[in-house]
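Visitor: Predicted model and sequence below, questions to follow.
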Amino acid sequence: MEKFTIWLIGIVDREGRQIYSEHVGRQTLPITEVINHYRVPKDMIIRVNLDAYSRFRPVIGDGECFYRSFIFSYLEQVLDRQDRHEEHRLLDTVKRVYTQHANLGWTSKFSRSYRAFKKLLQKVRRWKRHGRWSSIASTNSYRKEKLLEFFSSYDTTEEIFVFLRLVAAVQICSHKDDYEPLIHGLRKNYNLKDWCFRRVTPSRKFTDHVMMTALVRALEVPLKVERLYGGCAQDIYTGSGVPRVSVTLLYTGNHYDIIYPHAPSAESSSRQASQREHPAD
């Protein structure tokens, strides 16, 4: 009979395998808890430098951790915005991906997952409208609760992960010259499409740098990945210079969680708000 111990938002078996009770942690934790959460060995602590961050949010490690962390963090920030510019921009972006998929002539689950993704964005709009005249604190609490509820079940999220994986695959195969040099093992009878349908689109497949780059370039969402055990942070995609919702994740060697930068100063926040209101200036 296996013994289990409580470990933050889940439980761990005697082999140290983490079994989460939540797909996305309902509470964020102080960034200082990262050391304990991942049981970082004492001789490795000196290499862990996350001073730029205040908190982190653990997610379940089921093979979809990158996609789950990425889209949850992104939508969490969209919900915090008072305007709807980002939702409109993203809808226009995924429409372009829809056209690219049609041009590739693939038989896939893209149309179905595309509809599921648009429905999720519609939900986000409804959540943002709720409590418009209520206090900001109660409104934000409601929005976050609805987002956490959506991401608590495979029934609601599975099609979203299918869509994000297909977006990455469409981006890769629509820009062969950019991605073929990055992928080893391609040959006449094993082309880029074969690689995508074997390595990118199947559920629970691990996500590497190529797939991350393809997804964020396709959606035009800035992404930075910090490494738990040292090394320089990777700016996977930085965007065109226009201030935009950006995502920061923590990579542990085989898993991704969400981390939150320290809040910007009041002066910086005011400047960013002005840039959002006047993006063409």
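Guide: On my side now, so go ahead. What you are looking at is a predicted structure, and each value in this text was computed from that prediction instead of being measured.

Visitor: contacts and neighbour counts: CA atoms only from here.
Guide: Will do.

Visitor: three-state assignment of the residue nearest to the spatial centre of the chain?
Guide: For the chain, the residue nearest the mean C-alpha position is Phe70 (0.3 Å; C-alpha atoms, centre = their mean). With DSSP: H, G, I helix; E, B strand; the rest coil as the basis, Phe70 sits in helix.

Visitor: Can you give me every residue that contacts it?
Guide: Neighbouring residues of Phe70 by C-alpha atoms under 8 Å, 6 or more residues apart in numbering: 247, 249, 258.

Visitor: how about TSV for the residues you listed, with distance to His101 added?
Guide: Formatted as TSV, those follow (distance: C-alpha to C-alpha, whole Å):
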residue	distance to His101
Val247	25
Leu249	28
Ile258	29
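
Visitor: What ranges does the stretch 151-281 of the chain have for its strands?
Guide: Using DSSP state E, counting those that start in this stretch, the strands of the stretch 151-281 of the chain run over 223-227, 234-237, 247-251, 256-261.

Visitor: want to throw these into a markdown table with mean neighbour count and distance to Val170?
Guide: Shown next, in a markdown table, are those (neighbours: other C-alpha atoms under 10 Å; distance: least, C-alpha to C-alpha, whole Å):
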| stretch | mean neighbour count | distance to Val170 |
| --- | --- | --- |
| strand 223-227 | 21 | 19 |
| strand 234-237 | 17 | 17 |
| strand 247-251 | 23 | 21 |
| strand 256-261 | 23 | 23 |
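
Visitor: which one of these lies closest to Leu147?
Guide: Closest approach to Leu147 among the strands of the stretch 151-281 of the chain (C-alpha to C-alpha): strand 256-261, 14.7 Å.

Visitor: if we compare the strands of the stretch 151-281 of the chain, which one ends up closest to Asp83?
Guide: Among those, strand 247-251 comes nearest to Asp83, with 18.4 Å by C-alpha to C-alpha.

Visitor: contacting residues around that closest one?
Guide: Looking at strand 247-251 with C-alpha under 8 Å, 6+ apart, the contacting residues turn out to be 69-70, 73-74, 221-228, 256-261.

Visitor: Next, the angle strand 256-261 makes with it.
Guide: Relative orientation of strand 247-251 versus strand 256-261 (axes from the mean of the first three to the mean of the last three C-alpha atoms, to 10 degrees): 130 degrees.

Visitor: Tell me what angle strand 247-251 forms with strand 223-227.
Guide: 20 degrees.

Visitor: Spell out which residues sit in contact with Glu140, please.
Guide: For residue 140 the amino acid is Asn, not Glu. 79-80.

Visitor: right, I mislabeled it, should have said Thr213
Guide: Neighbours of Thr213 in contact, by C-alpha under 8 Å, 6+ apart: 236-237.

Visitor: quick revisit: how close does the residue nearest to the centre of the chain get to Leu121?
Guide: 15 Å (C-alpha to C-alpha, to the nearest Å).

Visitor: this is the other structure I want to compare:
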Amino acid sequence: MMAEHEAEWMQVAKQGPLVSDPMSALCLKAEYAGNANENFLLGIESLAKRYDAMRRVRGDGNCFFRAFIFALCEQLLSPDGNPGSASSSQTARLRACIEETIRASKAELIAVGYSEIAIDAFWETFVDYLAAMETRSHAELYPLFTFLQDFQTEGGESEYLVWYARLLTAGHLKKHAETFQPFIEGLFPELTVEQFCAAEVEPMGKECDQPQIAALTEALNIGVKIEYLDGSAKELQTYECSASASSSSSPRSATQEPVTLYLLYRPGHYDILYPRAAAPSTASAAAVQEQ
């Protein structure tokens, strides 16, 4: 019965938008109605108490990377449109750090064996997207509205960002192969880091596991907190990969302020969460709902 329920909601996830509008975590209850495992409903109630909203992400195998990049880019939009405010200044500093990291990443990827011709268009799209975010934050009434449209467009440039996130992950795994090889052997005993990246990281549509999560958070020096709703316990289980624990040796990480992204994991799938103190602004959410 549990497998049937998982198959049903995974089918729904595969058919949904790339990234949804904000919604209450309580909306998940309908997907577990009649499920004999009450831990799912208990977990949903706990989520709703701790998180003000969530966004569904399409379950096409790219959900972790899409959720991570969307949540990160959302952090890079000035929250109030006022370039002189403290919150906007903090956002601008973070955006500058991330942009510097992405700009430097092409040379780092070439150093571990990637062809410049193969990665240049994806790298350039990411750099240009980040550079445009400053103008977007200050020039538009509802920058989140336009930003969400970018991530809801089938085949749009946001897909370039998603694939480049995979590339950043693979590049970090290769650069730190000795560190990650034991973890990869635990999942795929027959694969080297190079083979793992070619088979499980670089191709679009491949689901994500803990080595990829750790590598991407370290590559960007961005923390992630993942709430596990898998029915295994009455209380939500939490996995946290802290930016402060990153193995990144880049001097950029020393000036980058700590940031944590929040995701929800259900078997084989990731969505975006908003803690009650960091929910989408009323104005932005209202603008999104008016689509």
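Guide: Yep, it's here. These figures come from a predicted structure and were not determined experimentally.

Visitor: that older thread, as TSV, the strands of the stretch 151-281 of structure 1 with distance to Arg199 of structure 1 would be great.
Guide: Converted to TSV, the strands of the stretch 151-281 of structure 1 look like this (distance: least, C-alpha to C-alpha, whole Å):
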stretch	distance to Arg199 of structure 1
strand 223-227	21
strand 234-237	19
strand 247-251	19
strand 256-261	18
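
Visitor: Compare those and give me the one nearest Trp195 of structure 1.
Guide: strand 234-237 (21.0 Å).

Visitor: Counting by contacts, list what that closest one packs against.
Guide: For strand 234-237 of structure 1, the packing partners by 3 or more C-alpha pairs under 8 Å, 6 or more residues apart in numbering; DSSP states H and E come out as helix 209-219, strand 223-227.

Visitor: Superpose on structure 2 and give me the mean offset of the shortest one.
Guide: With both structures laid over each other, strand 223-227 of structure 1 and its partner residues in structure 2 are 0.5 Å apart on average (mean C-alpha distance after the TM-score superposition for structure 1).

Visitor: same deal with the first one?
Guide: Superposing on structure 2 places helix 209-219 of structure 1 at an average distance of 0.6 Å from its equivalents, by mean C-alpha distance after the TM-score superposition for structure 1.

Visitor: tell me the angle that helix makes with strand 247-251.
Guide: Using the same axes, to 10 degrees, helix 209-219 of structure 1 lies at 170 degrees relative to strand 247-251.

Visitor: picking that back up, export the helices and strands packed on strand 234-237 of structure 1 to JSON lines and append columns for distance to Asp83 of structure 1.
Guide: Output for these, formatted as JSON lines (distance: least, C-alpha to C-alpha, whole Å):
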{"stretch": "helix 209-219", "distance to Asp83 of structure 1": "19"}
{"stretch": "strand 223-227", "distance to Asp83 of structure 1": "21"}
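
Visitor: Of all the ones you listed, which one is nearest Ile45 of structure 1?
Guide: The nearest among those, by C-alpha to C-alpha, is strand 223-227 at 12.6 Å.

Visitor: now for the closest one, which elements pack on it?
Guide: Using 3+ C-alpha pairs under 8 Å, 6+ apart, strand 223-227 of structure 1 sits against strand 234-237, strand 247-251.

Visitor: wait, isn't Gly131 of structure 1 in contact with Thr139?
Guide: Yes - with contact defined as C-alpha atoms under 8 Å, Gly131 of structure 1 and Thr139 form a contacting pair (5.5 Å).

Visitor: neighbour count winner among these two?
Guide: Neighbours per residue, other C-alpha atoms under 10 Å: of Gly131 of structure 1 and Thr139, the larger number sits with Thr139, 20 against 14.

Visitor: What are the buried residues along the helix or strand encompassing that one?
Guide: Element membership of Thr139 of structure 1, judged by DSSP states H and E, is helix 136-150. Neighbour-count burial for helix 136-150 of structure 1, counted by 16 or more other C-alpha atoms under 10 Å, picks out 139-140, 142-144, 147-148, 150.

Visitor: Tell me how many other residues crowd Asp80 of structure 1.
Guide: 14.

Visitor: So it versus His255 of structure 1, what's the distance?
Guide: In terms of C-alpha to C-alpha, Asp80 of structure 1 sits 26 Å off from His255 of structure 1.

Visitor: do the same with Glu76 of structure 1
Guide: 20 Å.

Visitor: what's the answer for Pro264 of structure 1, then?
Guide: From Pro264 of structure 1 over to His255 of structure 1 (counting by C-alpha to C-alpha), the distance is 27 Å.

Visitor: quick one: which of these two has more around it?
Guide: His255 (19 against 10).

Visitor: ok, the alignment partner in structure 2 of that one - contacts?
Guide: His255 of structure 1 maps onto His269 in structure 2, with residues paired by TM-score structural alignment. If you count contacts by C-alpha under 8 Å, 6+ apart, His269 of structure 2 has them with 10, 59, 61, 63-64.

Visitor: ok, now with 7 Å
Guide: Going by C-alpha atoms under 7 Å, 6 or more residues apart in numbering, His269 of structure 2 touches 59, 63.

Visitor: Give the other helices and strands that the longest helix along structure 2 contacts.
Guide: The longest helix of structure 2 (DSSP state H) is helix 86-111. Judged by 3 or more C-alpha pairs under 7 Å, 6 or more residues apart in numbering; DSSP states H and E, helix 86-111 of structure 2 is in contact with helix 116-139.

Visitor: repeat that with 10 Å
Guide: The contact analysis (3 or more C-alpha pairs under 10 Å, 6 or more residues apart in numbering; DSSP states H and E) places helix 86-111 of structure 2 against helix 63-75, helix 116-139, helix 158-175, helix 210-220, helix 252-255.

Visitor: Report the buried residues of the last one.
Guide: In terms of neighbour count (16+ other C-alpha under 10 Å), helix 252-255 of structure 2 has its buried residues at Ser253.

Visitor: what does stretch 164-182 of structure 1 give?
Guide: Under 16+ other C-alpha under 10 Å, the buried positions of stretch 164-182 of structure 1 are 164-174, 179.
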